[in-house]
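Colleague: here are the coordinates; sequence isn't available:
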């Protein structure tokens, strides 16, 4: 090989370009799960060159250091994109920096997703670091090595910049964030998210009415609802189950029932098998927010962080208005997910957190579900003994990802095929969660609370992301479910209403989501929401629904009576997933637009609320 060619091929510009190409394609294969394509080359390489060319043009000293800085920054962006996608199924943006304070709490979940081969993305950085440390001559490589001709660098920079801008410009109208990142390139998408934040002007409050919401949903008001005041005067207890999916109910593995207590509740009470999660980055706290407001989650970030400073119209305030105590119970520290502010915004009378439950019998982030239920029921019994009625939210936590349940809590031994799998860990953790629910029900009955209480039980969000599962784990799921595990299963959470007011077992087949819980509870309790703007439907009195989705499904996604719809780069190239209640037919474009309209109304309304004291 001629010396000039060898020098060119070993120049920093070429060497760092080659390493960056490897990272571009690694992220492409992991995130987009596509076969080889020239698209990453066309969308990723110009952005890299637009950063490298100025180094060749202007840097005379410390050139290697500048290449290393750019390399570390770009590598970290790709690594963050891979890791975030494996947990959330979305492309990370700068908005995720809002969650940095939560990382220490969920580090177990983060590390569980860290496949060893992902770390190869940092191989070159480690190698360069070692060479710089132990070989002094390497430090002058960038100076001694062949540099890019200044004229060539001067040409490459504007051309690469123009191509990058072209990639962003031609894909700016794509509503699906994943498709947008795929066709822009991840680095371009990150820049686009910073400098071209999509925002619509807020609607005037006069345009956001109950009638407008019902029209967008394609529904009509029901003047004589069933079960009105069926739970009037009773305590209302809402149990939110961590990462609890609907497929668990009725599931057995080699003859072992996974959720015998939930199965019993399902068979003896009101059961809604077609409820779907609607949470965003806040996960559990987002579910709490929607339960108590019937508003949609914000377009970016967690509701507790984005809306925690607002004076939110809420279910706790409605219950306090009729003389109830409004309480919430959670074994973690209240500062996690900004809950202290969220609970003020929602108007709870009192919250109970780690300071109440202590550190005894710790599982996941706090005291076990058994401790949670034991101390909570004792406190509720005390309040009832004082003649107080209450609306209570109880947040379970022992079934949290990555489902590392201590051996002392395991109540089931799964077959060997589940060893060292996320699916096996999930089933074991949720079987314990179900065991603790049995203890909870028993204590409610022992204390006399059961007959005076309506119990509303639901899952907060999915526990097994389809994009986190290995091929072996997907095979396990298919073997258990008798079908491929996909969005209709992943997003499906259970809802059971038990106790007073439930006169006979019944299965309600209608579609619903988190925003529908508040009006359903209000109907049972006899609380009129005629003057209270809300976006959900009373699930006891509706046969049709339209659920706009965001975050875990790309913007523009929706769930209707028959279908989960996910847009492509626009409406027409979207894909559908059939629900058990339908055939997966493509929704009309009008329905697609109405779902977006609902989100816009909710965003506009909440952002114009005054701040709480």
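Modeller: Nice, thanks for sending it over. Quantities reported herein were computed from a predicted structural model and do not represent experimental measurements. Numbering: from 1, shown residues only.
Colleague: going by C-alpha atoms from here, please, whenever you check contacts or count neighbours.
Modeller: Fine.
Colleague: how about the strands in the stretch 151-300 of the chain?
Modeller: 235-241, 252-253, 256-257, 270-276 (DSSP state E, counting those that start in this stretch).
Colleague: okay, now the one to match up with it:
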């Protein structure tokens, strides 16, 4: 017994079992992967074992430092697991290689959000590492590896288990790895560690796609584009010709907030509510965000390119050097000057690089604003001082202009400083939900202030104003409290899809608006705007459909392959009827729409990953040269 107690094999088995147990617990406590049958439940149980054996097995190659190497690998894997847990708590997704590149770019502004997602009980995920350290210093102090033969056996067993795992996964979910629209499926079937390996391989493949692409790859995309082009409404086409354009990105603002009342009857966002019902503004109440891991940057990309974001990472980070034919570049041919106003530093989301590729003339970032303590929160400038300090810069722009304002205050964790608003917090018991209502009200007050300023200096009557929610603010972690707030028992899959709705407002001076009920998404905004400006989009490669066109399509695609249409909703791979809110009976209709969505996403991915727009030359469009633009700050000559 004493001899076995010091055996390195026993120590190795303990490490594997502890790690296996911990990962399985994390699957149930922190990842909502959803198992529908016994096979899925078995795969969820078994998939951490092959990874534990494979990675921890490398320690068996180190005879002298076996325990140190084993504990080191164990800690690295534990850290990867915990990083995914924290990331998942807000994004409902898993970390990818492009995310790590984004973290390098965005690290300066993420501190409060990350800390807000951590809990003291999270120390559980490192307890097993601590146990191993104690065992290594006591009971297994003398354990060393005598031969490498054990590694061969462990490696073989791990491969056999993985192949069995993969075979059963393919049986339950055919083409799991080839149709990888949703990362949660891969994690559920193969495990979080095998997903990381798969993601690394995918990233390498993606970076090689561009190198081997040619103009011949465009033919299929062009034919698809011609077949899906939506003609503009002949009555509305050109109604905003020559007008200024002002976009406002409303941070993390979801559509359920419109007309929402506090228990005392007070409206949360009275100004936005008034826009929704004034009759002079188009308000789209079935409009959805379509962002992926890039969140706000994905929304910008969708809006200005009518292309879908990437399945992993952010286009702004990994594809910033691509050729684009974005709205700012198109409008240059019509005499427009373009600018972005943002109360954070220009390197966040790699905007200082990406905006040059999009053709923005000027970028008013944090260096133009008074970032003193009373004015800053979360990622930068608070919304009220942001709009106030932006007005003089906006007024000095040459008209007509195309501009974008990116708000920040309504960002997780939604904290508002005392004195910034008198509006009370919610009372659901969930601190994020309760603060979200107060934070959204503050943004609403800031937007009213901005509109008042536009009216005062005469820009309101000369400008198309577009306000949009960029992505969700509250995740499924907050659904119990949201159910209480919305007066329902629980958030169903159909409700979950509806909670992806974000508001879209389009105000065109002199044009009658109203509430629009058609289904649409962020990819549809560019053709809608350009047609209002009198610019036909038929010569451009885009995947949106004019929201105001009688031919507007009746479905919207999500980045993970799910969708919403006027009749059907696909949520987490299951198809529901919009009418009954139960599982749909017409599976043929569900599959036909799924194929349309996947085709749309794949076509867009081909354009972006292969940088195909460098081979495409629309009539009248002058290619953008990023080196023509320099964003040097307020004390130096601003480039354009």
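Modeller: Done, it's in. Since this is a predicted model, take the numbers as computed values, not measurements.
Colleague: tell me how they score on TM after superposing.
Modeller: Comparison of the two superposed chains (TM-score structural alignment, normalised by the length of the first structure) gives a TM-score of 0.87, and 584 aligned residues with a C-alpha RMSD of 3.0 Å.
Colleague: out of the strands of the stretch 151-300 of the first structure, flag the one nearest residue 171 of the first structure.
Modeller: Nearest to residue 171 of the first structure, of all those, is strand 270-276, at 30.0 Å by C-alpha to C-alpha.
Colleague: corresponding residues in the second structure for that closest one?
Modeller: Aligned by TM-score structural alignment, strand 270-276 of the first structure falls on residues 282-288 of the second structure.
Colleague: and the matching stretch, how far from the chain's centre?
Modeller: A distance of 19 Å separates the centroid of the chain from that of stretch 282-288 of the second structure, by C-alpha atoms, centre = their mean, to the nearest Å.
Colleague: what does stretch 286-297 of the second structure give?
Modeller: 5 Å.
Colleague: next, the distance between the ends of that stretch.
Modeller: The separation between the terminal residues of stretch 286-297 of the second structure, taken as C-alpha to C-alpha, to the nearest Å, is 22 Å.
Colleague: who's in contact with residue 504 of the second structure?
Modeller: 282, 283, 284, 285, 287, 466, 467, 468, 469 (C-alpha atoms under 8 Å, 6 or more residues apart in numbering).
Colleague: distance to residue 148 of the second structure and neighbour count added to those, as TSV?
Modeller: Below are the contacts of residue 504 of the second structure laid out as TSV (distance: C-alpha to C-alpha, whole Å; neighbours: other C-alpha atoms under 10 Å):
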residue	distance to residue 148 of the second structure	neighbour count
282	70	23
283	68	25
284	65	25
285	64	21
287	60	27
466	65	20
467	63	20
468	60	27
469	57	25
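Colleague: specify which member of these is nearest to residue 543 of the second structure.
Modeller: Checking the contacts of residue 504 of the second structure one by one against residue 543 of the second structure (C-alpha to C-alpha), the nearest turns out to be residue 287, at 15.8 Å.
Colleague: and the closest one, how far is that from residue 580 of the second structure?
Modeller: Separation of residue 287 of the second structure from residue 580 of the second structure (C-alpha to C-alpha): 21 Å.
Colleague: and residue 460 of the first structure, what does it touch?
Modeller: Per C-alpha under 8 Å, 6+ apart, neighbours of residue 460 of the first structure: 240, 241, 242, 243, 244, 277, 279, 283, 284, 287, 493.
Colleague: skip the chain neighbours and tell me the closest residue to whatever residue of the second structure lines up with the first one.
Modeller: Under the alignment (TM-score structural alignment), residue 240 of the first structure pairs with residue 249 in the second structure. Excluding its sequence neighbours, the residue lying closest to residue 249 of the second structure (C-alpha to C-alpha, 6 or more residues apart in numbering) is residue 406, at 4.9 Å.
Colleague: map that neighbour onto the first structure.
Modeller: Under the alignment by TM-score structural alignment, residue 406 of the second structure pairs with residue 395 in the first structure.
Colleague: surely its match touches residue 330?
Modeller: Yes - between residue 395 of the first structure and residue 330 there is a contact under C-alpha atoms under 8 Å: 5.2 Å.
Colleague: which ones are touching the aligned residue in the second structure for residue 327 of the first structure?
Modeller: Aligned counterpart of residue 327 of the first structure in the second structure: residue 339 (TM-score structural alignment). Residue 339 of the second structure is in contact with 360, 361, 362, 363, 364, 401, 402, 403, 404, counting by C-alpha under 8 Å, 6+ apart.
Colleague: and whatever residue of the first structure lines up with residue 358 of the second structure, how many neighbours?
Modeller: In the first structure, the residue paired with residue 358 of the second structure is residue 346, using TM-score structural alignment. The tally of other residues near residue 346 of the first structure (other C-alpha atoms under 10 Å) stands at 24.
Colleague: hang on, residue 150 of the first structure packs against residue 56?
Modeller: Yes - using C-alpha under 8 Å, residue 150 of the first structure is in contact with residue 56, at 7.0 Å.
Colleague: out of these two, which sits in the busier spot?
Modeller: Under the criterion of other C-alpha under 10 Å, the comparison of residue 150 of the first structure against residue 56 puts residue 56 first, with 22 against 14.
Colleague: so that one, which of the three states?
Modeller: Classification of residue 56 of the first structure using DSSP: H, G, I helix; E, B strand; the rest coil returns helix.
Colleague: and residue 334 of the first structure, by the same measure?
Modeller: Under three-state DSSP, residue 334 of the first structure falls in the coil class.
Colleague: how far away is it from residue 285 of the first structure?
Modeller: Distance from residue 334 of the first structure to residue 285 of the first structure, by C-alpha to C-alpha: 11 Å.
Colleague: now swap in residue 190 of the first structure and tell me
Modeller: Taking C-alpha to C-alpha, one finds residue 190 of the first structure at 26 Å from residue 285 of the first structure.
Colleague: those two: which has the busier surroundings?
Modeller: residue 285 (23 against 19).
Colleague: and the more buried one, what pairs with it in the second structure?
Modeller: By TM-score structural alignment, residue 285 of the first structure lines up with residue 297 in the second structure.
Colleague: shouldn't residue 597 of the second structure be in contact with residue 560?
Modeller: No - counting by C-alpha under 8 Å, residue 560 is not a contact partner of residue 597 of the second structure; they are 9.9 Å apart.
Colleague: matching residue 62 of the second structure against the first structure, which residue comes up?
Modeller: Aligned partner of residue 62 of the second structure by TM-score structural alignment: residue 59.
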